[in-house]
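K.L.:
pasted the sequence and its predicted model underneath.
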Amino acid sequence: MSVQVLASGWTDSSSLGYPVLFGGVLLGSVVPVVPTGPLLSVAAAVAMTTDRLEIALVLLLATLAAFLGDVVTFAIARFGGPAAVRWVARGQHADRLEEVRGQFTAHGWQIVVVGRLLPAGRIPVLVAAGALAYPWRRLLPASFAAAALWAIAYALLGVVSGGIFDNPLIATLVATGLVLVVGLVSNLVASRRRKAKAAREHSS
């Protein structure tokens, strides 16, 4: 892809999806007010059904934005002090944060990758990593790998819907529905695992 194509795709008023995608994923990775997964899936569906977006650039921008957002969140948790940690971790359960901190001791970088892929798992992981002063040399490659896997996973949902439906509106709706289903199933699985773990600890 040439520089000219990239520049025109970024500045063309008919292709505002690139800055919206990058800015939305970056913002949502720092302040979880933007549903980054559905945003990426919709962009991938549009790329598959129109010529306004390129799927390769969608993947690249989403990966970079997610990676930068996670690094910013980690830096806030590590250097921002107790007030900053409370701001980043607002809405998170204290027991969940303590559970993730314990997992870091045994698993390290794997937790960074898994936390990015699980719904509501990213922030507790990054807060725990910051509180434990997890080394930058380990966090950065793990976080980039996690962002890339996350981008591929959610883009695939958009690619699938875009490959089945030629209409961009229908493909977008289907991609959003697939993301919601995946999130619901993941939450149910995680909830059952926590309940099973609590039951084992109670019985012992």
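P.N.:
It's in.
K.L.:
CA only for contacts and neighbour counts going forward, please
P.N.:
OK.
K.L.:
what's the burial count for Gln110?
P.N.:
Other residues lying near Gln110 total 14 when counted by other C-alpha atoms under 10 Å.
K.L.:
next one: it from Ala146, what distance?
P.N.:
For Gln110, the distance to Ala146 equals 9 Å [C-alpha to C-alpha, to the nearest Å].
K.L.:
ditto for Val20
P.N.:
According to C-alpha to C-alpha, Val20 and Ala146 sit 21 Å apart.
K.L.:
in addition, the following structure is provided for comparison:
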Amino acid sequence: MISELGALAWLFAVVAFGAIVPVVPTGAAVSGAAVLAFHNHPLLIVLVIAAGAAGAYVGDLVMYAMCRAGGEQLARRLRWLRDEERLVPLKVRLQRSQVPVLLVSRLLPGGRVPVLLAAAFLGMSWRTFVVANLPACALWSAVYAGIGVAGGSIFPEPWQGVVAAIALVLVIGQAVNVVNKRRAAASRA
């Protein structure tokens, strides 16, 4: 049980770090941990979801604080702000419906950072962000754990399920990025 708690602590740390440094494949980490939980102790999947959600939530809070404090200058310096035109419609959507926009942004690869920036630049209150981001992180973690459980149930060996889950997460992420780039190119043309 101690090794499982250590693994959950590492999952929390990796996801929190990945939420702040958006190049870490946090979804793949949750999926991989869910595969291992599925093969070793299926009841631990609930704790994997909780650790992933908590890590995502803490990381998002830190990143939101950085966006609020540092503003557009920090976002440009850290290369978070690449497409300023994309922020305008996000700000409009956030003004209309904050919780659904945060939910969707957490689920779409590459969608979270622009929404966090738009929310920070819009001046979304801390209270609203703290409340609205909680279900987004929980849903995100459950979805990626579900991908891991699916991979784990298909393959007999845990390592095969981990590789399949990570590959699936990376393929989905790349597919979404390609679609987003094509949409952006089409809207500019």
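P.N.:
Alright, I've got the coordinates. For clarity, every value in this text was computed on a predicted model and none was experimentally measured.
K.L.:
TM-score for these two?
P.N.:
Scored against TM-score structural alignment, normalised by the length of the second structure, the superposed chains reach a TM-score of 0.87; 189 aligned residues with a C-alpha RMSD of 2.4 Å.
K.L.:
circling back to that earlier point, out of Val20 and Ala146 of the first structure, which sits in the busier spot?
P.N.:
Ala146 (26 against 14).
K.L.:
nearest residue to the more buried one in space, please, no chain neighbours.
P.N.:
Counting by C-alpha to C-alpha, 6 or more residues apart in numbering, the nearest residue to Ala146 of the first structure once its immediate chain neighbours are dropped is Val113, at 4.4 Å.
K.L.:
the longest helix seen in the first structure packs against which elements?
P.N.:
What stands out as the longest helix in the first structure, according to DSSP state H, is helix 168-203. Other elements packing on helix 168-203 of the first structure under the criterion 3 or more C-alpha pairs under 8 Å, 6 or more residues apart in numbering; DSSP states H and E are helix 36-49, helix 136-164.
K.L.:
of the ones you listed, which is nearest Ala77 of the first structure?
P.N.:
helix 136-164 (12.9 Å; C-alpha to C-alpha).
K.L.:
quick one: that closest one to chain centroid distance?
P.N.:
8 Å (C-alpha atoms, centre = their mean, to the nearest Å).
K.L.:
can you check stretch 36-53 of the second structure too?
P.N.:
Mean-position distance between stretch 36-53 of the second structure and its chain equals 17 Å (C-alpha atoms, centre = their mean).
K.L.:
returning to what we had before: shared neighbours, Gln110 and Ala146 of the first structure?
P.N.:
Counting by C-alpha atoms under 8 Å, 6 or more residues apart in numbering, Gln110 of the first structure and Ala146 have no common neighbour.
K.L.:
residues contacting Gly173 of the second structure?
P.N.:
Taking C-alpha under 8 Å, 6+ apart, we find Gly173 of the second structure in contact with 108-110.
K.L.:
next, format those as a markdown table and append distance to Ala184 of the second structure, secondary structure and neighbour count.
P.N.:
Output for the contacts of Gly173 of the second structure, formatted as a markdown table (distance: C-alpha to C-alpha, whole Å; DSSP: H, G, I helix; E, B strand; the rest coil; neighbours: other C-alpha atoms under 10 Å):
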| residue | distance to Ala184 of the second structure | secondary structure | neighbour count |
| --- | --- | --- | --- |
| Leu108 | 16 | coil | 14 |
| Pro109 | 15 | coil | 20 |
| Gly110 | 13 | coil | 17 |
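K.L.:
the most centrally placed residue in the second structure and Ser187 of the second structure: what is the separation?
P.N.:
Centroid-nearest residue in the second structure, with C-alpha atoms, centre = their mean: Arg106, separated by 4.9 Å. Taking C-alpha to C-alpha as the measure, Arg106 of the second structure falls 23 Å from Ser187 of the second structure.
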